[in-house]
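Participant: Fold the following and give me the result.
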Amino acid sequence: MTQAVLAAERIQSLDISLNDLPVGTLVRTPGDYNAFNLLPAYRAMNNPPVFSLSLRSADGGLRRDPKPIRRALPPFFANLLPEEKLREAMEKHHAASVRPGNDFDLLAALGGDLPGAVRALPSDGSPVVAGPEAQGRNTRFSLAGVQMKLSVMKNTGKQGGITLAVGDGQGQYIAKFPSLTHIGLSENEFALMALAEALGMEVPARELVDKTEFTGIPDEFTTQSTGKVLLVRRFDRGDGDTRVHIEDFAQVFGRYPSEKYNGGAYHNIGAALTSGVSFDSAIEFARRLALAAITGNGDMHLKNWSLLYPGDGRTPMLAPVYDMLSTIPYLPKDGLALSLAGEKSLQALTPERWRNFANRSRLPEGAVLTAVAETAAAVRDKWLVLPERDVVPAQVRARIDAHIDEMVPLLDP
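Facilitator: Just a heads-up that it's a prediction; the model follows:
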């Protein structure tokens, strides 16, 4: 057997916790099955902190443990892992203990610094072996998604700079590196996030920085792309080592990452917010959805909407805006990531479609139509005078401008 196989097979069980609260155990069984079981002590708690709404029944109680799954993690855990090129980089970086394509191996390697408050650590307390290139520094970081991004921290003192988080959960920022194929992607997102904030939406702090400000970035994560790095404050990290639990709607609906574009529709998210969070959060979701349509964001799939569990972790709230950018400059015929009242074409989002969405989301038609029209009017008033739009490359900005000009009269007739 290779060293990677031996190192990976040594870990057969992961202890799952929310911050310091033990929640369950994820076990790798013979035949390559993965079984997740909630701990009796967690089940016995009166109104325990939410681990995942997918494990809650209609009456608020906890469902039975899911059946073991062969060659795959349960959806909740699969959605904690990076995808595509980012996953390839993570697997290479942890080659000493991660076999390509093995989700359990990768979760074990990254389990100390997962999104939100979840930890997945070897039950026997043994450390996970890192690759030779990682020896001497802590590299247990995980960010779900496909863009090249890392969890980083700002250094204080005279030297300053930005480096990888040096301990589990210490990364306070997400560094999103520029794309090789999409010009001005970081600047695009920076400006659209600023627009969302100008519209009164909750948006994390962000800034554009040069790649030269970073030190200690592994070779697997460096690219020849040009442009700025977008630095975004993590809203799943609080002061000190505090972690705030979060789950995206692929996790809420029990869907795998491969189903993020077809595992639900926007009215499913709206209805879940209406019944499980609040009327205000559902209307805010409609506002953000309208903003995505107006600015041409065709990538707001299930993993780009999340619930946050602040405080005692028992009450969900709609997470701040993230991954809000325009895809239209790069994919001129792009449509919505999910269907809105059975439609994905941006130009087909007539008032009738929004009424249909409102009904399926169990929201008053008038409240939704008002939210959509007010959002369109606000974009028209604020986008052209927004200072941050000037950082977007001219050709990208021109395509965003043209799309907004087309969409605003449709949504605010």
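Participant: For the rest of this, base every contact and every neighbour count on C-alpha atoms.
Facilitator: Fine.
Participant: and the strand ranked longest in the chain, what does it pack onto?
Facilitator: What stands out as the longest strand in the chain, according to DSSP state E, is strand 21-29. On a contact count with 3 or more Cα pairs under 8 Å, 6 or more residues apart in numbering; DSSP states H and E, strand 21-29 meets strand 13-18, strand 33-38, helix 40-43.
Participant: Tell me which residues of it come out buried.
Facilitator: For strand 21-29, burial by neighbour count (16 or more other Cα atoms under 10 Å) applies to 22-28.
Participant: which residues in the stretch 1-150 of the chain form helices?
Facilitator: Remark: helices assigned in the stretch 1-150 of the chain by DSSP state H, counting those that start in this stretch are 3-10, 40-43, 75-78, 84-93, 103-110.
Participant: so how far is the second one off the chain centroid?
Facilitator: A distance of 28 Å separates the C-alpha centroid of helix 40-43 from that of its chain, computed with Cα atoms, centre = their mean, to the nearest Å.
Participant: got it, and the third one?
Facilitator: Using Cα atoms, centre = their mean, we find the averaged C-alpha position of helix 75-78 to lie 13 Å away from the chain's own average C-alpha position.
Participant: tell me what that helix is packed against?
Facilitator: helix 249-252.
Participant: Can you give the contact residues for the helix it packs on?
Facilitator: If you take Cα atoms under 8 Å, 6 or more residues apart in numbering as the criterion, helix 249-252 is touched by 52-54, 75-76, 79, 256-257, 259-260, 263, 269, 302-307.
Participant: could you redo the last one with a cut-off of 7 Å?
Facilitator: Under the criterion Cα atoms under 7 Å, 6 or more residues apart in numbering, residues 52-54, 75-76, 79, 256-257, 260, 302-303, 305-306 lie in contact with helix 249-252.
Participant: and what of stretch 340-353?
Facilitator: 265-267, 293, 335-336, 338, 356-357, 410-411.
Participant: could you redo the last one with a cut-off of 6 Å?
Facilitator: For stretch 340-353, the surrounding residues in contact (Cα atoms under 6 Å, 6 or more residues apart in numbering) are 266, 335-336, 356-357.
Participant: Can you say which two of those are spatially most distant?
Facilitator: Within the contacts of stretch 340-353, 335 and 356 form the most distant pair, 18.2 Å apart (Cα to Cα).
Participant: When those two are compared, which one has more neighbours?
Facilitator: More crowded of residue 335 and residue 356, by other Cα atoms under 10 Å: residue 335, with 21 against 17.
Participant: Could you also give me the structure for this second sequence? I'd like to compare it with the first:
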Amino acid sequence: MKVLVDTPQGLSGRLLRADGEYLFSFDANASEDAAPALGMPLRPLPFRRKSLFPVFQMNLPEGFVLEQIKLRLAKAGIADPLLLLSVIGSHSPIGRLRFNLESPETSGLPVVAGGRPGVRLAELLANKESKALFARLVDDFVLRSGLSGVQPKVLVPEAPPAQASAADQLLTNEKAAVTTSDLIVKSGLDVYPGLSINEFFCMSVVKRAGLPVPEFFLSDDGELFIMRRFDRPADGSRLGFEDMAALAGVDTDEKYKGSYKTVLKLLSFYCSPGGYQSAKSQLFDMVALSCILGNGDAHLKNFGVLYEGVRAEVAMAPAYDIVCTRLYIPDDTLALTLDGSKVFFAARQGLLSFGVECGLKPNSIGPRLAQLAQLTLDMLEEMADTVARLPGLRNAIEPEALLYRRTFAGGA
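Facilitator: Below is the predicted model of the structure:
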């Protein structure tokens, strides 16, 4: 069985498994620009690995999405990662790569329908039975949802607004035949109660702090967090995306290993010179806000880079997947080590050292931390009605923000 790996720059090559290892070989006509990853440049010899290459693992679903896909594909007997990759990666996976079996007619795999009607954002936001709606979305679209992370989520094609003219809708439909404008729809369901409100608040803080974020929304009933994918610009192109686990060359199950300094080193190696300084500042703020907000899930897969092609400019991806995990796990720890520790209490001192490593002036780090803490406290007041809809959220965040403000308000 061979899987064709395609890029916007042309066919890249073939992925297969033989003799207990995975092999990726470039197509004879592949160009340098068609390389599948920043760390897999064009070469005559195949790449070999015992487990699936991290850049391809990145496109495999995890958690809730994986379980839902397994349920639907159980009769087809799909347990092989290459078969799964070809099912969910043939239509609209995250990033610029697409995957198809070289001989699909012999696979017996279900076809992922790309022409299903999309869903209007306004309908998602206004629906008063979001849990039931989410279940329907999962049924309709889970086989096209190559999304990592354990949170219940699904990738949904966005339909044009109801007020769009017939000509605009026709243009949108024509564009969708090439690439789909998608919405990532998340729900905490009963596993993580209130997770949508939680993420909406935390991402609102991150946005107010001036960090780049995708466009995001909260449904009226607070049950759905909706985000536009950031790897599909308005011109319909497919941007390359690689998370830090892929860049580090480690398997998905190693996403909690390493440190935030590891992320910094990867940015220094892969980011283009013109964007490295802003990437360092963004990384510091993301780590600092994770400490203030109690986000214990800022692991390697929740940081990444974006690029048009492997030889084009590489920039840090927008911030995403930031939630207060301490609401659900009061004794949670940081996902990666910070100055040798994963303890939230020690993070205040660790951030001072990390800020210097990120290129911040020592006398600016304390004031920035105080500013981020004050901004968080201000947002708790500004969004008080939203925060009150999730009991415990204020109590999970406010004490830490007050501690950071008290510690750093006078500088550091």
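Participant: related to what we said a few turns ago, what's the closest of the helices of the stretch 1-150 of structure 1 to residue 129 of structure 1?
Facilitator: Checked against Cα to Cα, the stretch from the helices of the stretch 1-150 of structure 1 lying closest is helix 3-10, at 7.0 Å.
Participant: what about the closest one, distance to the chain center?
Facilitator: With Cα atoms, centre = their mean, you get 30 Å for helix 3-10 of structure 1.
Participant: Just the residues contacting it, thanks.
Facilitator: With contact meaning Cα under 6 Å, 6+ apart, helix 3-10 of structure 1 is reached by 96-97, 105.
Participant: Format these as JSON lines; extra columns: distance to residue 279 of structure 1 and neighbour count.
Facilitator: Formatted as JSON lines, the contacts of helix 3-10 of structure 1 follow (distance: Cα to Cα, whole Å; neighbours: other Cα atoms under 10 Å):
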{"residue": "96", "distance to residue 279 of structure 1": "49", "neighbour count": "23"}
{"residue": "97", "distance to residue 279 of structure 1": "46", "neighbour count": "26"}
{"residue": "105", "distance to residue 279 of structure 1": "41", "neighbour count": "26"}
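Participant: Reformat these as a markdown table; add distance to residue 62 of structure 1.
Facilitator: As requested, the contacts of helix 3-10 of structure 1 are exported to a markdown table (distance: Cα to Cα, whole Å):
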| residue | distance to residue 62 of structure 1 |
| --- | --- |
| 96 | 37 |
| 97 | 34 |
| 105 | 28 |
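Participant: what's the closest of these to residue 206 of structure 1?
Facilitator: Closest to residue 206 of structure 1, out of all of the contacts of helix 3-10 of structure 1 and judged by Cα to Cα, is residue 105, at 32.6 Å.
Participant: what's the counterpart of that closest one in structure 2?
Facilitator: Here residue 105 of structure 1 is matched to residue 83 in structure 2, going by TM-score structural alignment.
Participant: Repeat that for residue 303 of structure 1.
Facilitator: With TM-score structural alignment as the criterion, residue 303 of structure 1 matches residue 301.
Participant: same check, this time on residue 182 of structure 1
Facilitator: Per TM-score structural alignment, residue 182 of structure 1 is aligned with residue 192.
Participant: what separates the closest residue to its match other than its chain neighbours from residue 310 of structure 2, distance-wise?
Facilitator: Once flanking residues are discounted, residue 192 of structure 2 sits nearest to residue 328: 7.5 Å by Cα to Cα, 6 or more residues apart in numbering. Distance, residue 328 of structure 2 to residue 310 of structure 2, using Cα to Cα, to the nearest Å: 39 Å.
Participant: How are the strands of the stretch 301-413 of structure 1 distributed by residue range?
Facilitator: 306-309, 317-318 (DSSP state E, counting those that start in this stretch).
Participant: Redo the ones you listed as a markdown table? Include distance to residue 361 of structure 1 and mean neighbour count.
Facilitator: Shown next, in a markdown table, are the strands of the stretch 301-413 of structure 1 (distance: least, Cα to Cα, whole Å; neighbours: other Cα atoms under 10 Å):
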| stretch | distance to residue 361 of structure 1 | mean neighbour count |
| --- | --- | --- |
| strand 306-309 | 17 | 22 |
| strand 317-318 | 15 | 19 |
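Participant: To residue 154 of structure 1, which of those lies closest?
Facilitator: Residue 154 of structure 1 lies closest to strand 306-309 among those, at 24.0 Å (Cα to Cα).
Participant: tell me the average deviation of that closest one from structure 2 after fitting.
Facilitator: Once fitted to structure 2, strand 306-309 of structure 1 is off its aligned match by 0.8 Å on average (mean Cα distance after the TM-score superposition for structure 1).
Participant: Show me how far that strand is from its chain's centre.
Facilitator: 10 Å.
Participant: mean shift between stretch 286-293 of structure 2 and structure 1?
Facilitator: Mean for stretch 286-293 of structure 2 is 0.7 Å (mean Cα distance after the TM-score superposition for structure 1).
Participant: what about that stretch, distance to the chain center?
Facilitator: Using Cα atoms, centre = their mean, the offset of stretch 286-293 of structure 2 from its chain centre is 17 Å.
Participant: For that stretch, give me every contacting residue.
Facilitator: Residues from elsewhere that reach stretch 286-293 of structure 2 (Cα under 6 Å, 6+ apart): 324, 397, 400-401.
Participant: I'd like those as CSV, with neighbour count and distance to residue 220 of structure 2 appended.
Facilitator: Converted to CSV, these look like this (neighbours: other Cα atoms under 10 Å; distance: Cα to Cα, whole Å):
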residue, neighbour count, distance to residue 220 of structure 2
324, 25, 21
397, 22, 23
400, 20, 29
401, 24, 27
